[in-house]
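A.B. asks: Got a predicted model here, sequence first, then my questions.
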Amino acid sequence: MAAPLTVLVDKTPLLGPTIDTGMRIGWMLRMARLVAGEGRFDRLEDMAAVVETNVTALHRIETGQARRGVVVDAYERALGLPAGALRAPTDVMCRHFGNGPVDRDPGQVVDTAAGLSALTDLVLDGEPDGSEWLTWARAMSQPFALGLPHRLAVPLVGRLARELGRSQGRAYPIRHEALALLRRSGYGPVVLEAVQEIVSDPHAQMVTGVLSVLAEDASPEAALWLAQQLHVPRMQLFVSATIALEKMALISPDPDFWVPLVDLIAAAYESTEPGTPHWECLSHLMRLIPPEDRRRLGDWQPPHPPAPLGIETLRSASEPESGVWQECVERARRVCREVGIAYQPMLARLLFDAAFGPYDVRAYATFALLSGLPTITVPLHEQIAEIATHHHDPGVVLRARARLSGSRLGSIPRAARGWVDHENPQHREVGMILLGAAGEKLPEPHTERALRGDLAGANAALQGLGLAGDPRLRDIVADETHPELVRHNAAWWLRAGSRVVDDTDHVAR
């Protein structure tokens, strides 16, 4: 009889400065073994035999005490998962939060002229999936890597960056990791050029992913460029730059990271109006700046108070008896019952970070961590959609709705299907985006009403239509009764292509 499993818990404070990275990646691997892939391995001994290691070593890996990339790769093969489905979130978590175990056995990468040539031919002439992009990026990003001429690297990196923006499901975290490796390598400036070229198109959509990749290397040049985007009125670009700066500050080893940016952020805050998304984003950034760096502004006084955190019980959320935490526990129990596993305290913690917590980087790292576990992720997203639909606290609703919109699940929770008819315009907008991300057709009357309304609603409709590859985009471009900006944004989708997914027989373009 197998020994009882150790209960894996992240005991760091909910609102504390860091998380237990090792425990989280260990839990992900255990859950992959128990619920994901083509077959499950209830006994650790059986998995140890398949991945060719011993039970003690595997137990240390599954409890976050050790990390071996070759073993994570072996889990993917044993469970029938795409290469990178578990490795990419593992590496992302350890890189972002800095307290995970060191990878003692990352494995071999392609390091021969013939091997690199074959990989480059594949991404140059074929239709690579995320795993193939990641294999190529690993080879390209090594310190000893054979150089690729600039004229060949630029179009390949640009193509990968453009695919990333439209990726859904597993296609997103794997491509994100591929581009992140290149950003942190000698090809980092090429990635910066590719991102800036994408953003330079005033009609570009789906820029959050590429700005997130830019934050993987906290270079002064990239940080300054991101801070300058805070003065741009384009809402999606503005919000994406805010999240990227939060992530860059987390990754940066420089204690003075914020110093060159303080004046730009303060100036951007002065131009905001209370109650607007710009005000909320800049209030969040101002909170992230250490007090000693804010003092560099001298006598500067903000023209209006910052936006509230939006969660009335947030201060007490770290207490076991708090309403927020108890709700996370109960919803996690529902997910576990649906999946058919024992209650997982870690899942309650991940739900808190994804739906309630104030840190966007933790939320999206949680979605990346869960991307390799669709059996768990789908019902968990259902719980987040219910929170965003019914919660009594409007701040919680706003946060959960925004997080779900950026989750890249690639399917739509049942609770969110009715959002296109919701009385709240923000719910209607996210509902259209989620439908398109799932590849489903947007209902005609709702789409037409959104296109004829304000720009936020029109862009949400265009995003849903664009992700789904809807032929109505051509009619919108040709219809001169639509505002010029709407027609140009629709034309961008025709140029860019529809959503990119890897979990079907082809990559949708």
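C.D. replies: Nice, I can see it.

A.B. asks: C-alpha from now on. contacts and neighbour counts both.
C.D. replies: OK.

A.B. asks: What are the boundaries of the helices in the stretch 101-250 of the chain?
C.D. replies: Using DSSP state H, counting those that start in this stretch, the helices of the stretch 101-250 of the chain run over residues 113-125, 130-141, 150-166, 171-183, 188-200, 208-214, 220-228, 235-251.

A.B. asks: Could I get the buried residue list for the first one?
C.D. replies: Okay, so that is helix 113-125. The neighbour-count check on helix 113-125 (16 or more other C-alpha atoms under 10 Å) flags 116, 119-120, 123 as buried.

A.B. asks: Can you tell me which helices and strands it packs against?
C.D. replies: helix 130-141 (3 or more C-alpha pairs under 8 Å, 6 or more residues apart in numbering; DSSP states H and E).

A.B. asks: how about the residue nearest the centre of the chain, what does it touch?
C.D. replies: Note on the chain: the residue nearest the mean C-alpha position is residue 364, at 4.2 Å, using C-alpha atoms, centre = their mean. Taking C-alpha atoms under 8 Å, 6 or more residues apart in numbering, we find residue 364 in contact with 354, 403, 406-407.

A.B. asks: Check it against this one:
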Amino acid sequence: MTARPRGSSRSIDDGTPLNGARIEIGPRIGWVLRVSRLLHRESAGVGLQVMAAKVGSNATRLHRVETGGTREGRLVARYEEVLGLAPASLQAPIDVVCRTFPQEAPTDRHPAPVVGTVRELSQLTEQLSSVETQPAHRWFAWARAISVAGGIGMPERIAHDLVARLVGELGRSTSHAYPIRYEALALLRCSPYGHLVLEVAREQVADPHIRVLNDMMSAVGERVSEDAVAWCLGLLTDPRERVVHGAALALENMGQVAASSEEFWESVVDRIIAVHNGTAEGSPGWEWHSHLLRLVPASVMGGRRHRVSKALAPAPAITSWEREETNAHWTEVSRAAAAIAGELELGSQPMLARLMFDLAISPYESRAVTSYMLLGSIPEIAARVTSSLGQLIETQADPALRERMLRRLPGMAQGSFPGLASSWLVNGDDDELEAALFLAGASHTWVPAEILGRAVCGGGRVANRALYAAGMTAHPVIDRLLADPRISSETAGALDWWRRNGSRVDV
């Protein structure tokens, strides 16, 4: 049971422009720690002095950490212990955000301890190799141990098999289990074992029926390497939209983590233009090729603009990026954030508004994903943000922005299924039905068999999300449809993929 604090003494915010080239990372991760403490007063006590005593520090040091002035992984781990949170549930999303935005992220001055003996690592490896699904924090500890410079190594064959298992669980993970496994895979990708992550990703994508791959592909993009860049560029012409989407996310991530963003985009832009020009408008890859071209810095695109012979897919019409009433989107999100903060008695929380805005409105997928990872680390807020953004979608007139918001909303699902999503299952348009099915799968919500069966057989994006909802809940409709000789071989392959790989992972 968590106590509701009465306001906070200091508001934390990211004051950078809403559509600027940079964002502030320190205040974002500090805000997560502060709000987590405020929402667990029964465990943390009242005030920084009490919390400092519990974590073995002092109030001045905690203040710097909670306002983003410094970053200390060891203290984050102590916060999790004192507040009774799942191990790594705060540390993993914080580390993900810091890796995604390396130029803005504070250095971890005091990292949490790493497994450092052969016996401990052997025990972890044996646990992760067992038949039973292991808690996500063990993957995190294992990845940190073999990724650290000068750490204990292991044979590639053993590491490969474990990476394959981690990838298989990642795409089906929800709640805190998702960012923790993601960070584990990202650590491995950035380590001397990084080639194994790429190798496993190639093996997975080679399966024509692979269903969930975006998180794996994003992790591939945590490190820029010639072989990974060439592979992802080649996938932009794959006939499977989900594969093109994954490749685009990997390339966007590479552009974000590269030492020089301009040099990275300079190396890939001509190929992306050629692929885009050869793609029919409205085809599966068109939207994501357009997305990548919009990410290319103006200094790189320059005179190349005239080479883009095909129109770009429609983008949301954002008339203002100011934090003023002229920006209706900012006004709406700010009001929604204020309502959530008021309900939880948190006082003014401008950072909550900023994270919600980056999640719902920002054109950058990297900012949206890291925002919902941070928000998702605070379950009390995550459920309310899901419901609140769903209500904003209901009144959204811009179809391109509405589609973006519906696509990103399920990332916030933390075991809750908003009431409005129930109506989308029955009366929603295709975009709403697609989002509702995605939410159902992520939140382990049971969807009536007749709705799933109809959606699966209807084809297109809705069918993909219906397959996700059925697979994540191990729905008996899977066996029923597989026994139906009328279903297509593609649908049968997708259903069999879910039956072979298993359902939702929430530990």
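C.D. replies: Arrived safely, thanks for sending. As the structure is a prediction and not an experimental result, all values here were calculated from the model.

A.B. asks: so when I look at the residue nearest to the centre of structure 1, I'm seeing a strand, right?
C.D. replies: No. Going by DSSP: H, G, I helix; E, B strand; the rest coil, the assignment for residue 364 of structure 1 is helix, not a strand.

A.B. asks: thinking again about what came up before, kindly reformat the contacts of residue 364 of structure 1 as CSV containing distance to residue 48 of structure 1, neighbour count and secondary structure.
C.D. replies: Shown next, in CSV, are those (distance: C-alpha to C-alpha, whole Å; neighbours: other C-alpha atoms under 10 Å; DSSP: H, G, I helix; E, B strand; the rest coil):
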residue, distance to residue 48 of structure 1, neighbour count, secondary structure
354, 32, 27, helix
403, 36, 22, helix
406, 36, 17, coil
407, 33, 22, coil
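
A.B. asks: In structure 2, what sits opposite the residue nearest to the centre of structure 1 in the alignment?
C.D. replies: With TM-score structural alignment as the criterion, the equivalent of residue 364 of structure 1 in structure 2 is residue 369.

A.B. asks: Ok, residue 457 of structure 1 next?
C.D. replies: In structure 2, residue 457 of structure 1 lands on residue 462 (TM-score structural alignment).

A.B. asks: Could you report the neighbour count for its match?
C.D. replies: 24 (other C-alpha atoms under 10 Å).

A.B. asks: I'd say it and residue 432 touch.
C.D. replies: No. Residue 462 of structure 2 is beyond contact range of residue 432, at 9.4 Å (criterion: C-alpha atoms under 8 Å).

A.B. asks: if I look at the counterpart of residue 337 of structure 1 in structure 2, how far off is residue 381 of structure 2?
C.D. replies: Aligning on TM-score structural alignment places residue 337 of structure 1 opposite residue 342 in structure 2. According to C-alpha to C-alpha, to the nearest Å, residue 342 of structure 2 and residue 381 of structure 2 sit 11 Å apart.

A.B. asks: Out of the two, name the residue with the larger neighbour count.
C.D. replies: residue 381 (21 against 15).

A.B. asks: For the more buried one, which residues are in contact?
C.D. replies: Contacts of residue 381 of structure 2 by C-alpha under 8 Å, 6+ apart are 340, 375.

A.B. asks: Equivalent analysis for residue 168 of structure 2, please.
C.D. replies: residue 501.

A.B. asks: Please repeat the previous calculation with a cut-off of 10 Å.
C.D. replies: Residue 168 of structure 2 sits next to 162, 200, 204, 212-213, 216, 501-502 when contact means C-alpha atoms under 10 Å, 6 or more residues apart in numbering.

A.B. asks: now, among those residues, which is nearest to residue 136 of structure 2?
C.D. replies: Minimum distance to residue 136 of structure 2 across the contacts of residue 168 of structure 2 is 13.1 Å, recorded for residue 162 (C-alpha to C-alpha).

A.B. asks: And that closest one, what's its match in structure 1?
C.D. replies: So residue 162 of structure 2 corresponds to residue 156, using TM-score structural alignment.

A.B. asks: Could you report the neighbour count for its match?
C.D. replies: Count around residue 156 of structure 1 with other C-alpha under 10 Å applied: 18.

A.B. asks: I'd assumed residue 123 was in contact with it.
C.D. replies: Yes. Contact status for residue 156 of structure 1 versus residue 123: in contact at 7.4 Å, counting by C-alpha atoms under 10 Å.

A.B. asks: Quickly list what's touching both of the two.
C.D. replies: With C-alpha under 10 Å, 6+ apart, residue 156 of structure 1 and residue 123 have common neighbours residue 133.

A.B. asks: Confirm residue 350 of structure 1 sits in a helix?
C.D. replies: Yes. Residue 350 of structure 1: assigned to a helix according to three-state DSSP.

A.B. asks: show me the contacts for it.
C.D. replies: 10, 24, 328, 332, 356-357, 362-363, 365-367, 369-370, 380.

A.B. asks: Nice, that's everything, thank you.
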